[in-house]
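S.K.: predicted structure and sequence below. I'll ask about it afterward.
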Amino acid sequence: MKITRITSHVLQYDLPSELGYSQQYYTRRTAHIVEVETDEGITGWGECFGPGNVAIANRTIVEQVIQPLVLGMNPLDRDVVWHKVYNLLRDHGQKGMPLQSLSGVDIALWDIAGKVAGLPLCQLVGGRHRDRVQAYGYGMMLKRQSTEDHVARFRDEAAMIRDMGFAATKMKVGLGPKDDVKLCAAVRDGVGDEFRFMVDANHCYTTSDAFYVGRALEELDAYWFEEPVAPEDLDGYRELRAGLKVNISGGEAEFNRWGWRQILENRGLDIAQPEVCALGGISEYLRVLALAHAHHTPVVNHVWGSAIAVATNLHLLAAMPPLPGGLFPWEPLLEFDTTDNKFRDNLLTDPLDIQGQVKANGGYVAIPEGPGLGVTPDRDFLKHYAI
């Protein structure tokens, strides 16, 4: 079997309304789907992390840089493919967009391997530790409105996400430390005292401001404080973890096993959040997961993008060993973006219907059946939304 072609499908549409987080506002939803074809008619699907113009740039890397390196190679030699591409691109970037691009190709190769073996991805990587996964719903994005309007909207939206059946919810912050504390208090008020909520700062704080917000989160009993400081600030992460009771999480902006080794040895995370569509694909994710468990650090995958990313993560979460184990082990969660996303809800010939499953099954989502990822994109849909 040989790889005959790699195609990037970059999709985009205008959102119903502008959304924002601590770094920017955006008006369009983008997804980057990778298709790997073989001479035996078996096709694999993957996804590259990266919105907007980043996805367009990554398409060039996938098709013009990675594809010539791997054409004619056996797609089942996925670790050989991974190291060939990484080693030849090492001089041009050990992190960032080259790794995002490699991630989509690698995921597609695992999809092919599952189809050849007749096994779902979760069994291919070790087996199912669980047949279903609880999901948490995130929303409460920033908009161009007053703090008071944010407070009222966040309180109502948090309650709405809870009532949709999700196991927990996550909010954005980024208005500034004092106003952000008001937003967090509103979310706690909206969901009540017993419901878990998490706070995502998207690395907008200095360490001192993160301590200010983090101490308020202790009082509000938040479950985790995500990306409080810049991903490069490993000392800041370590200081926050040592000085705060709230769980410190992060890692979505880190790449490959070498970057993750630094984070984990630094002991700055209570919860690791690797992004499989960015850090190097499934091959590298499995190595990062092993590193995290070697450092006794629980993992909750970062999930962003289309139904391909969601399906990939459902399989990986199903195959994640419990840490540390026991009668009532700590269980991972599926991250689910509750904002408008046609590329997640309408991309597949057989939709995952995550929200419907959550509502019907007490917050739980089933693992896709079928070989590989167990999902197939609708080609008419790909054509309709292609850039």
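M.R.: Arrived safely. These numbers were taken from a predicted model, which means no experiment stands behind them. Numbering: from 1, shown residues only.
S.K.: CA only for contacts and neighbour counts going forward, please
M.R.: OK.
S.K.: surely E335 is in a strand?
M.R.: Yes: according to DSSP: H, G, I helix; E, B strand; the rest coil, E335 belongs to a strand.
S.K.: residues in contact with it?
M.R.: 135-138, 301-303 (CA atoms under 8 Å, 6 or more residues apart in numbering).
S.K.: out of the residues you listed, list just those in strands.
M.R.: 135-138 (DSSP state E).
S.K.: so which of these is the closest to V310?
M.R.: For the ones in strands among the contacts of E335, the minimum distance to V310 (CA to CA) is 11.0 Å, reached by A135.
S.K.: can you report how many residues lie near the nearest residue to that closest one once chain neighbours are set aside?
M.R.: In space, and not counting its chain neighbours, A135 is closest to L334: 4.4 Å by CA to CA, 6 or more residues apart in numbering. Using other CA atoms under 10 Å as the criterion, L334 is surrounded by 21 other residues.
S.K.: touching, L334 and V133? I think so.
M.R.: Yes: if you go by CA atoms under 8 Å, L334 and V133 touch, sitting 6.6 Å apart.
S.K.: which residues are in contact with the residue positioned nearest the centre of the chain?
M.R.: When the chain is reduced to its mean C-alpha position, the nearest residue by CA atoms, centre = their mean turns out to be V303, at 2.0 Å. By CA under 8 Å, 6+ apart, V303 lies in contact with 275, 309-310, 313, 334-336.
S.K.: same question for V116.
M.R.: I42 are the contacts of V116 under CA under 8 Å, 6+ apart.
S.K.: need the three-state assignment for it.
M.R.: Going by three-state DSSP, the state assigned to V116 is helix.
S.K.: G44 too?
M.R.: Three-state call for G44 (three-state DSSP): strand.
S.K.: the nearest residue to it once chain neighbours are set aside: which element?
M.R.: Once flanking residues are discounted, G44 sits nearest to A108: 4.3 Å by CA to CA, 6+ apart. Per DSSP states H and E: A108 is located in helix 97-117.
S.K.: ok, the closest residue to E239 other than its chain neighbours to D209 distance?
M.R.: Closest residue to E239 apart from its sequence neighbours, by CA to CA, 6+ apart: G268 at 7.4 Å. Using CA to CA, to the nearest Å, G268 is found at 17 Å from D209.
S.K.: that older thread, quick one: contacts for the residue nearest to A135?
M.R.: 133-136, 300-301, 303, 313-314, 317.
S.K.: which of these fall in helices?
M.R.: Among these, the ones falling in helices (DSSP state H) are 313-314, 317.
S.K.: just the buried residues of these.
M.R.: Neighbour counting by 16 or more other CA atoms under 10 Å classes 313-314, 317 among those as buried.
S.K.: distance-wise, check the residue lying closest to I42 once chain neighbours are set aside relative to E63.
M.R.: Of all residues not flanking I42 in the chain, I112 sits nearest, at 6.6 Å (CA to CA, 6+ apart). Note on I112: its distance to E63, by CA to CA, is 18 Å.
S.K.: in addition, the following structure is provided for comparison:
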Amino acid sequence: MPTIKSVAVSAYSAPLEAPITNGLYTYTATQIVACRLELSNGISAIGWTHGEKIVFTAAEAIAAMLIGQELNAERLWARMYQPKLFGRRGLEQRALSALDIAVWDGLGKEAGMSVHRLLGGFHDSVPAYKAGGYYGEGKSLEDLQREVSGHVEGGARALKMKIGAVSVAEDLARIDAVRTAIGPDVGLLVDVNNAYDRITAEKMAAALDERDIYWYEEPLSPDDLKGAADLAGRTRTPVASGENEYTLWGFRDLIDASAADVINADAQILGGITEWAKCAHYAQAKHIPVAPHGDQEIHTQLVAAVPNGLIVEYYDNSLNRLKDVMFDQRLDLNADGSITPFSTPGLGVEIQDQAVERYRVAHSVVC
């Protein structure tokens, strides 16, 4: 088994063309922290997560624990997690996630297999939905309709839009406008980003039950498992959650509470591919599908690997300004709106360091 010789950690920031707002927060830039492992057998392996420059600091510190160690995912994960240098959730888990994803890219390359095949390879391709429908300054209903119509014309067969930043009545008008634009045959997902209290969440749920909505994502605080379970038990619209769970144990509690019908486990947040696979299999045992939040370049490999993989989130360049320049290959939608994981060893993409150098705001090599 090869050992890890060095770890390069880089932080990138690319301004969006215009700010985008969800139920709680306005984003002005795409911010990524990427890691590159150099192995003793000459393999170079990559992983990345989203987060501000402070995630870079955490990743740099944790990376030092990997030097000289064999490329063993479980051992390395325990070695990174147990010291808890920056706490047990949040910042530390994002940094650890990027490093663990790089470990799996290396394992795939060492085995000559894609991560998809390494984890089981259950599906050849999986459905995808186009993320979008954010709020924007001066963005009218007509602007929103033009946006979603463009996604459908581009091949999307399911779309997600943001709600929660305005009144229920205003958001219902937005939902109805989108449905008019995309027609009855395109799946429509709505995402609150935890913006509602229980009363508002119930009010919106009742209205969504009268509409054809694929799922109702994160209506309540991620800490309100009781409220989420009550809501999921009453609404006919499937409730999706888990984007803000940072550990396997958090997903155990979420699933055991029956607080979600669909699990949005994000490998870039919860501790990487090592923990994502455990969450997916725990959900499988409870007959719950997994549909990750986060980058398609990683999650297509994972959703396609497991029997309960449901659908992949797909970001275009308007939401991820680094997507089209960072990687050497584009992962595009198929004609039927599905997506197929790359079959080349590892994740199937490489970071083009020179292409993204102008967006780099921090860099360090640990050896």
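M.R.: Received the coordinates, thanks. Nothing here was measured: the structure is a model prediction, and the numbers come from that model.
S.K.: what does the TM-score come to for these two?
M.R.: Laid over one another, the chains give 0.93 as their TM-score (TM-score structural alignment, normalised by the length of structure 2), with 358 aligned residues with a CA RMSD of 1.6 Å.
S.K.: can you show me the strands along the stretch 151-300 of structure 2?
M.R.: For the stretch 151-300 of structure 2, applying DSSP state E, counting those that start in this stretch gives strands covering 158-162, 187-191, 215-217, 239-241, 262-263.
S.K.: in structure 2, what residues pair with the helix holding A108 of structure 1?
M.R.: For helix 97-117 of structure 1, the aligned range in structure 2 is residues 91-111, judged by TM-score structural alignment.
S.K.: the residue nearest to E239 of structure 1 maps to what in structure 2?
M.R.: Match for G268 of structure 1 (TM-score structural alignment): A259.
S.K.: distance of that match relative to G106 of structure 2?
M.R.: According to CA to CA, A259 of structure 2 stands 35 Å off from G106 of structure 2.
S.K.: more neighbours, these two?
M.R.: Per other CA under 10 Å, whichever of A259 of structure 2 and G106 has more neighbours is G106, with 30 against 25.
S.K.: contacting residues around the more buried one?
M.R.: So G106 of structure 2 contacts 37, 43-46, 71, 346 (CA under 8 Å, 6+ apart).
S.K.: of those residues, buried ones?
M.R.: Buried members of the contacts of G106 of structure 2, counted by 16+ other CA under 10 Å: 37, 44-46, 71, 346.
S.K.: on that earlier part again, residues contacting the match of G268 of structure 1?
M.R.: 225-232, 239, 241.
S.K.: returning to what we had before: list the buried residues for the match of helix 97-117 of structure 1?
M.R.: Quick answer for stretch 91-111 of structure 2 (16+ other CA under 10 Å): 91-110.
S.K.: residue in structure 1 paired with Q82 of structure 2?
M.R.: Using TM-score structural alignment, Q82 of structure 2 pairs with N87 in structure 1.
S.K.: re the thing from before, columns distance to L124 of structure 1 on top of the contacts of V303 of structure 1, output as CSV?
M.R.: Putting the contacts of V303 of structure 1 into CSV (distance: CA to CA, whole Å) gives the following:
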residue, distance to L124 of structure 1
E275, 19
A309, 17
V310, 17
N313, 14
L334, 20
E335, 23
F336, 24
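S.K.: just curious, which of those is nearest to G126 of structure 1?
M.R.: N313 (14.3 Å).
S.K.: is the closest one in contact with W304, as I believe?
M.R.: No: N313 of structure 1 is beyond contact range of W304, at 9.9 Å (criterion: CA under 8 Å).
S.K.: re the thing from before, from the ones in strands among the contacts of E335 of structure 1, pick the one nearest A55 of structure 1.
M.R.: Y138 (22.8 Å).
S.K.: got the contact list for the closest one?
M.R.: Applying CA under 8 Å, 6+ apart, the residues near Y138 of structure 1 are 161, 169-171, 335-338.
S.K.: any idea what it aligns with in structure 2?
M.R.: Counting by TM-score structural alignment, Y138 of structure 1 corresponds to A131 in structure 2.
S.K.: tell me how far that match lies from S241 of structure 2.
M.R.: From A131 of structure 2 to S241 of structure 2 the distance is 16 Å (CA to CA).
S.K.: what does N72 of structure 2 give?
M.R.: N72 of structure 2 sits 30 Å away from S241 of structure 2, going by CA to CA.
S.K.: name the residue in those two with the higher neighbour count.
M.R.: Taking other CA under 10 Å, N72 of structure 2 and S241 do not tie; S241 has more neighbours (33 against 15).
S.K.: map the more buried one across to structure 1 for me.
M.R.: Per TM-score structural alignment, S241 of structure 2 is aligned with G250.
S.K.: touching, that match and A230? I think so.
M.R.: No: contact criterion CA under 8 Å: G250 of structure 1 and A230 do not qualify, at 9.8 Å.
S.K.: quick check: longest strand of structure 1.
M.R.: The single longest strand within structure 1, with elements called by DSSP E, is strand 3-21.
S.K.: contact partners of it?
M.R.: 25-39, 52, 55-56, 59, 62-63, 67, 70-75, 141-143, 172-174, 202, 340, 382, 385-387.
S.K.: buried subset of these as a ChimeraX selection?
M.R.: To isolate the buried ones among those in ChimeraX, judged by 16+ other CA under 10 Å, type:
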select :29,30,31,32,33,34,35,36,37,38,52,55,56,59,62,63,67,70,71,73,74,75,141,142,143,172,173,174,202,382,385,386
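S.K.: inside helices: which ones of the contacts of strand 3-21 of structure 1?
M.R.: Judged by DSSP H, those include 52, 55-56, 59, 67, 70, 382, 385 as members of helices.
S.K.: out of these, which comes closest to D149 of structure 1?
M.R.: Within these, proximity to D149 of structure 1 (CA to CA) peaks at G52, which comes in at 28.2 Å.
S.K.: what about the closest residue to that closest one other than its chain neighbours, distance to L352 of structure 1?
M.R.: Closest residue to G52 of structure 1 apart from its sequence neighbours, by CA to CA, 6+ apart: T30 at 5.7 Å. In this view, T30 of structure 1 and L352 of structure 1 are 19 Å apart by CA to CA.
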